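> Please work out how this folds:
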Amino acid sequence: MSRPVTRRFPRADAAVPEARSFLRQVLGDWNITDRFDDALYCLSELATNAIVHGGAGGEHFDVQVSFADNCLRIEVGDPAEGRPSMKSPDPDDTAGRGLLLVDALADGWGVVPCVPRGKAVWTEFKIETQQELPTGVRPC
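Next comes the predicted model:
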């Protein structure tokens, strides 16, 4: 198992590309290329949700990336108490599709509470191990 890597970002629109750059760097360091685009896209959606819906008192959101047992896990935590849910947008709606896309691209996603407050929305991807694995990671 690789050691989880976490970084904090300000709740600002510019943080989404910064979070994507962070994930690109981590995946590059770990030699993970499988599901690369799916992981980046899902992170973009979850980071955007943290910015838009992260709660009035939240000045930041956290991104944690981990890899174990051929599973890449990305968590986006924010101080808001509410739980996200998938919407059923009309064809003309310009928003409301983020979690639908995460659900379609990822192998799993969910929400866990954070202590002392807030939540982390996670998404997971099964990773093929035909590539060189990160240092300290061994397949089961």
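> contacts, neighbours, all on C-alpha from now
Noted.
> Pull the contacting residues for residue 15.
Neighbouring residues of residue 15 by Cα atoms under 8 Å, 6 or more residues apart in numbering: 9, 47.
> which residues of this protein fall in strands?
Assigned by DSSP state E, the chain shows strands spanning 5-10, 60-68, 71-78, 108-113, 119-126.
> Just the buried positions in the first one, please.
The reference is to strand 5-10. 6, 9 (16 or more other Cα atoms under 10 Å).
> Give me the helices and strands touching that strand, please.
Under the contact definition 3 or more Cα pairs under 8 Å, 6 or more residues apart in numbering; DSSP states H and E, strand 5-10 sits against helix 15-29, strand 60-68.
> structure for this one too, so we can compare:
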Amino acid sequence: MPVPQPSLSGIFRPDDEQPTFRFDVRPEATPAGVGGVRRLLRDALTAVRLDHDSPCLLLTELLTNALVHGCDPSVVVELRAGRLLIAVADRSPAQVERRAESPTSTNGRGILLVEALAEAWGVIPAGARGKAVWALMTAA
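Purely as a prediction, here's the structure:
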């Protein structure tokens, strides 16, 4: 059963132009699935002559978090009016948490990375028990 899609209305302004591209995917819940979606985004951004490094890093972080802390992820990516929206939904009711920083920890810096790369981000409900973590960044 697919993950219910969150309502992403309101993230873009109502008068924004139509999307340059948009894709909705339900990747395999493995590292290979993350790589496949990352390549899709890289190729889409390259096709419209935009940098893909930071957007691919942001997508990788959001999707990996959904795999580690949630289940059954789905991804929406949309480029509109020079702004890139990445949203990753999952079926977990667990809240997104910022962990205390530790110089010796090998994980737990995901939300800090999202905050550093995105101009805005948030969490919205997706279905009865799920959530979507979204991030918005200017495409360069």
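> In structure 2, point me to whatever sits opposite residue 76 of structure 1 in the alignment.
Under the alignment (TM-score structural alignment), residue 76 of structure 1 pairs with residue 88 in structure 2.
> who's in contact with its match?
So residue 88 of structure 2 contacts 62-63, 66, 73-76, 132-134 (Cα under 8 Å, 6+ apart).
> Okay, the residue lying closest to it once chain neighbours are set aside and residue 95 of structure 2: tell me how far apart.
Nearest residue to residue 88 of structure 2, sequence neighbours excluded (Cα to Cα, 6 or more residues apart in numbering): residue 75, at 4.6 Å. Here residue 75 of structure 2 is placed at a distance of 18 Å from residue 95 of structure 2 (Cα to Cα, to the nearest Å).
> So between the two, which is more surrounded?
More neighbours surround residue 75 than the other of residue 75 of structure 2 and residue 95, with 23 against 11 (other Cα atoms under 10 Å).
> What's the match for that one in structure 1?
Checking TM-score structural alignment: residue 75 of structure 2 goes with residue 63.
> Hmm, residue 20 and its match touching each other?
No. Counting by Cα atoms under 8 Å, residue 63 of structure 1 stays clear of residue 20, with 10.0 Å between them.
> Identify, out of the strands of structure 1, the most deeply packed stretch.
Most buried of the strands of structure 1 by mean neighbour count (mean count of other Cα atoms under 10 Å) is strand 71-78; its value is a mean of 24.
> Brilliant, that's me finished.
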